[in-house]
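A.B. asks: can't give you the sequence, but here's the structure:
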């Protein structure tokens, strides 16, 4: 016997019977000019156009024809949207809407949108929008000649994403991390498009699943959103840097982190008990290897309950944190979102009583299996829940902890879908949405709750937050690491273009697990990865349970010495690195940069994926293969100095350079003035005795200038003027004469060091170097002199020393011809 189910329409197997038929946005029927925006009423949809910045156009496509929706997700920094007045011109066939920077042309008969710059060049062309009854939207955007695509956040593959296709869906991917994996832990639906006419970026603020297809057509690329409004921001600027900076005006910039978080972090899944952690710290100090942070993975907890310690494994966590703090270490514990279902567990009881957990629409709580077993998940879309979660971190701050590591916050769940049920409802501040609609926001909202809670609890101390998952704007709250990589040479190589694109997507504070998380590292791979990691924004060595240990000393004296040297180089360059972090906090420009960002006209660097720049002055060329002791390095325009040999090289050329195991090729841009600190065991700007500047620009062919940023590295005093901007200039006077000067551009922080030393490198005849009006002394005497200059014959350099009490000085320099 058959029932009516036998004629269910979905059982019809005729070809095409299940095909979703979309409706292309067609004729613009009505144009409504509102205060600060335009509303276009089209067939079946409304399109809201809004200039949120003189160089950023927002276009929101919604099914509602009643009320224009100009709200935004948590990705957009609330203070960044300031509507811009624009002039509207309407003709029979099209509209023109213009600011001082952009002209937007909208075709009325068959909706199409074009953006032109002030020179009349077509920068961006939206060819069509198709909407579907199931909530999907597909947009077709024009491609151009001589084009390249960057950004897209945390994605595998090479630097240039042209010809690729990626999904935006935060995913717990333990394995495999290979180029064909289209979605990882962080989703940034943002693409930076450079072409013959200029550059722009497109940010699609839709935290559900989306697809960026840059491979299926040679004429257009396609963006598909699964559900919800198609909310697109076209971000323009004259250069790639301008566009990135404008994008971070929209989504926010990194806060200046605590200086200690820029140091070396040591982690393992897991350091099992208090004794092991204390011994680990002791070994670092005995061996003289700098280290600032030790991370605690899930085994520190009582049966993986967040906001607990296992009293058997860690009998005195407060004493441990205090003792290690006195030695310069910070403890960073892991905190996951899953709260164990246990009526005796205080956090769970509170969450139930105060209604903090995610639920289905019928009111029953969603439970998922993670490390503690069956667990509930806080609904971070609700401000009360976020505040509750943030306050719970008092458990950590009360014992002296200042850093938190958020993991498993995609959210990861041990089930077939690998995440929370898509029908779960998030309260979303009174505008409920399903998890399907908000999935990619979950990790960021958790991180925001963590950051804001820690910031409140620590009062005048800056917190450090590390997250695995995130969405656009997560940079306002946390550093990001690239998740569970492997101890493979290929994974080390893959991390560079991934991190470079993350930087161009606003995630300036990012890194990959040094040595690789899973699999067994080899001695050579550990050395090469430590050399690379030492010059990345976030520097952590992390390894998995039951894998070879990979602390720097695990492979004998030689490997230990080489890892130690790499770590020491980072600590030496900390003032340079910290200044780059300050610049990123002000401009959004990334700390590590693909060469194309600084040399956009050079066709050799558009897809250069195995080199990068630290700032604009240091070029890094890592070694990505075993038993490889030479490599080809491309040097861009200008002259470059080999850091190890001091050989000067002409740019716009390839060079084969030596790379024995103790050397990762590094080149310094000629003219660079690099600040340096004495190597310390941990970061403390209050204990620096001497500030040095290494100068790579004599003889001179042009003026050089560098501005150092300084503050206490700990507090928020810099926001009230408690910081310095210290400018050093070197200007040519004649063929063999120059003028060195320095001054404070801003002064508000009392430095600890008593002297400044200027180290002149790349001198052909250093013995003929003269500083007029200053006494020349023997090099051994310089350390005991308040000021003077001396030849450091061991390095073929001249060092000039002055008292730090001098807030400004001008020195006349002269050298003989070689």
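C.D. replies: Ah, there it is. Nothing here was measured: the structure is a model prediction, and the numbers come from that model. Residues are numbered from 1 along each chain as shown.
A.B. asks: contacts, neighbours, all on C-alpha from now
C.D. replies: Fine.
A.B. asks: and residue 642, how many neighbours does it have?
C.D. replies: 18 (other C-alpha atoms under 10 Å).
A.B. asks: please apply the same query to residue 385.
C.D. replies: 20.
A.B. asks: name the SS class of it, please.
C.D. replies: Assigned with DSSP: H, G, I helix; E, B strand; the rest coil, residue 385 falls in the helix class.
A.B. asks: so who does it touch?
C.D. replies: Contact analysis of residue 385 by C-alpha atoms under 8 Å, 6 or more residues apart in numbering lists 356, 378, 379.
A.B. asks: and it, how close does it get to residue 435?
C.D. replies: For residue 385, the distance to residue 435 (C-alpha to C-alpha, to the nearest Å) stands at 16 Å.
A.B. asks: check residue 667 too.
C.D. replies: 48 Å.
A.B. asks: pick out whichever of these two has more residues nearby.
C.D. replies: residue 667 (25 against 22).
A.B. asks: ok, now how distant is that one from residue 259?
C.D. replies: From residue 667 over to residue 259 (counting by C-alpha to C-alpha), the distance is 25 Å.
A.B. asks: please apply the same query to residue 226.
C.D. replies: Distance from residue 226 to residue 259, by C-alpha to C-alpha: 41 Å.
A.B. asks: structure B:
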């Protein structure tokens, strides 16, 4: 970091890039005060801010690596900034400050990516992104009827809503910026000359990372935030089949296997029992085997293991008041409290729960050991969905004494750590596989696998199949190497149901992701399932065979992820950074370096245009036709033949060529 002073300000450079430029006429930093209103309803938030002060800090005093900011010469300084390596640290000198803005220099043709797991826009330039973990909302497009209806039920969303925000971005100028703060923040990329970062607190620091290439930059970020272990060997055997049909799940699994489906795991989230609500069948949130719904489950798990199939379940950080674990946790004081010091009770939609307080080390240890360790891992589970990390209410009292509004974003990382500790306590890191949709800074260190959340069961632009690719690419740049999704989507509301076409197209995409996992959705009886249609079942079986065929290649990508931090699904520019035409592509991805996958994400699409990056010769997997890179090509894309290309020079060329025969 280089500091260059001027008569009334300074410039801050990182490897000759000007990142911060301050003068009295164009200050870089503003501070002030705001009064926010935050209302949470079942994980969805209405957030408003009333700014009572926003003041430019025009005057600076530079003393070595320390810079003091005040509003004008002669006035008391309100903020102090200290340079340390490639970090800038901040210290508030005014206790009234609870709003902070900083302007980072930008270039007109610059692209920016990241922000955690973004669903709608991979290239964030030109838009404003609030960063607050929440339900993404159903629909996520304010022009559509389904979002309008969802908004009426306080369940709608917008393009920026995400389970996993992170105040980190990667710039096409080959640097990355990270804000070290858990407060509500906003990345605003709408101005040509600067990016404005807003934080509802004075951040501890802002970190900069730079590298000569995007690959090296991603490697740096994965070291900073954490790297996942290699995928468990059992995953490569096929798909994880999601069924929540009690003991019928086992017979249905056998039907699928008889049809040729390659299976690595059976995932029964209803292993804890169910309850019926107006939203659909919900799970009974008491995290232990329900022997009524699954009699003899422990023995069935042993039988599956003998066949090379693992059993997976479900857990989240809440306990229902009518379950057996609730009184035990309450008696020990493990729940977050309300304003009167009582156990805080949260309505999750026709049933109430307590919030296990993970800022209390004893509560975190109890949940890791007694719930996940003893009742799940020791029982025989090899994995689970670790759900609902984004639901911490903002009005509870926590054991660490920190305002819940500041802990809300940090909560998914604490939840991931509890799961990881439980796995490590049994010596199963890299063997047991849990997956999360919620995240924040540092979740990478603990969570071995992300999933894209609760997409709608459709082809919609902002909530359907296509959003999964954007989610994988954005999160992958920040150290999350493995991403997958519910095959066929999850949310079915207002008459929106799956079609066979959607289910088959989703399976096509999933075959070229690190993990294939199906889901019956929130309303299984209303939506087509894999085993209910012979054509769908046959197609799905073939996709699982393709996934298994690619296992040797995927294993090399998994090793790269563990050693280098490179994501399995990669934006095209990661290996083609000199081809700027790749910078805004979000509906296609590189599967490792050698495969280019462009899933069909629109209904009734018989052919698809695909951009092939320059500098390579590409081979169409299904026809063998050869194309030079640097051009847009249109290829047939009937169901069963999604656009997939491989590098002709790949050492796995023969493996890829054989896909056409499966």
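C.D. replies: Now that the structure is in, tell me what you want to look at. Note that the coordinates shown come from a computational prediction; the quantities given were computed from them, not determined experimentally.
A.B. asks: and residue 462 of the first structure, what pairs with it in the second structure?
C.D. replies: Matched to the second structure by TM-score structural alignment, residue 462 of the first structure sits across from residue 431.
A.B. asks: which residues does its match contact?
C.D. replies: With C-alpha under 8 Å, 6+ apart, residue 431 of the second structure has these contacts: 231, 232, 233, 382.
A.B. asks: wait, the first one sits on residue 430?
C.D. replies: I take that to be residue 231 of the second structure. Yes: with contact defined as C-alpha atoms under 8 Å, residue 231 of the second structure reaches residue 430; the gap is 6.4 Å.
A.B. asks: in what helix or strand does the aligned partner of residue 380 of the first structure in the second structure lie?
C.D. replies: Mapped onto the second structure by TM-score structural alignment, residue 380 of the first structure lines up with residue 358. For residue 358 of the second structure, there is no enclosing helix or strand under DSSP states H and E.
A.B. asks: for whichever residue in the first structure pairs up with residue 599 of the second structure, what are its contacts?
C.D. replies: Counting by TM-score structural alignment, residue 599 of the second structure corresponds to residue 622 in the first structure. By C-alpha under 8 Å, 6+ apart, residue 622 of the first structure lies in contact with 528, 531, 532, 610, 611, 664, 665.
A.B. asks: for those, pick the one with the most neighbours.
C.D. replies: With neighbours defined as other C-alpha under 10 Å, the most crowded of those is residue 531; it has 28 neighbours.
A.B. asks: tell me the contacts of it?
C.D. replies: Applying C-alpha under 8 Å, 6+ apart, the residues near residue 531 of the first structure are 563, 566, 567, 622, 664.
A.B. asks: tell me the buried residues within the contacts of residue 431 of the second structure.
C.D. replies: 231, 382 (16 or more other C-alpha atoms under 10 Å).
A.B. asks: could you dump the contacts of residue 431 of the second structure into a markdown table and include distance to residue 295 of the second structure?
C.D. replies: Output for the contacts of residue 431 of the second structure, formatted as a markdown table (distance: C-alpha to C-alpha, whole Å):
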| residue | distance to residue 295 of the second structure |
| --- | --- |
| 231 | 31 |
| 232 | 28 |
| 233 | 29 |
| 382 | 19 |
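A.B. asks: among the contacts of residue 431 of the second structure, which one lies nearest to residue 649 of the second structure?
C.D. replies: Lowest distance from residue 649 of the second structure to the contacts of residue 431 of the second structure (C-alpha to C-alpha) belongs to residue 231, with 26.4 Å.
A.B. asks: if we can go back for a sec, next, the match of residue 599 of the second structure: secondary structure please.
C.D. replies: coil.
A.B. asks: state the distance from it to residue 510 of the first structure.
C.D. replies: From residue 622 of the first structure to residue 510 of the first structure the distance is 17 Å (C-alpha to C-alpha).
A.B. asks: give me the most central residue, the first structure.
C.D. replies: residue 507 (2.4 Å; C-alpha atoms, centre = their mean).
A.B. asks: can you tell me the closest non-neighbouring residue to the corresponding residue of the second structure for that one?
C.D. replies: Mapped onto the second structure by TM-score structural alignment, residue 507 of the first structure lines up with residue 480. Nearest residue to residue 480 of the second structure, sequence neighbours excluded (C-alpha to C-alpha, 6 or more residues apart in numbering): residue 444, at 5.7 Å.
A.B. asks: so the corresponding residue of the first structure for the one you found versus residue 669 of the first structure, what's the distance?
C.D. replies: Counting by TM-score structural alignment, residue 444 of the second structure corresponds to residue 475 in the first structure. As judged by C-alpha to C-alpha, residue 475 of the first structure and residue 669 of the first structure stand 29 Å apart.
A.B. asks: tell me which of these two has more neighbours.
C.D. replies: Neighbour count, other C-alpha under 10 Å: between residue 475 of the first structure and residue 669, residue 475 has more, with 30 against 24.
A.B. asks: which residue, neighbours along the chain excluded, lies closest to residue 509 of the second structure?
C.D. replies: Distances taken as C-alpha to C-alpha, 6+ apart place residue 599 nearest to residue 509 of the second structure, at 5.5 Å, with adjacent residues excluded.
A.B. asks: again, but for residue 665 of the first structure
C.D. replies: Closest to residue 665 of the first structure by C-alpha to C-alpha, 6+ apart is residue 621, at 5.3 Å.
A.B. asks: can you tell me how far that neighbour is from residue 612 of the first structure?
C.D. replies: Distance from residue 621 of the first structure to residue 612 of the first structure, counting by C-alpha to C-alpha: 7 Å.
A.B. asks: give me the more crowded residue out of these two.
C.D. replies: Neighbour count, other C-alpha under 10 Å: between residue 621 of the first structure and residue 612, residue 612 has more, with 24 against 21.
A.B. asks: aligned partner of the more buried one in the second structure?
C.D. replies: Using TM-score structural alignment, residue 612 of the first structure pairs with residue 589 in the second structure.
A.B. asks: also residue 149 of the first structure?
C.D. replies: Under the alignment (TM-score structural alignment), residue 149 of the first structure pairs with residue 112 in the second structure.
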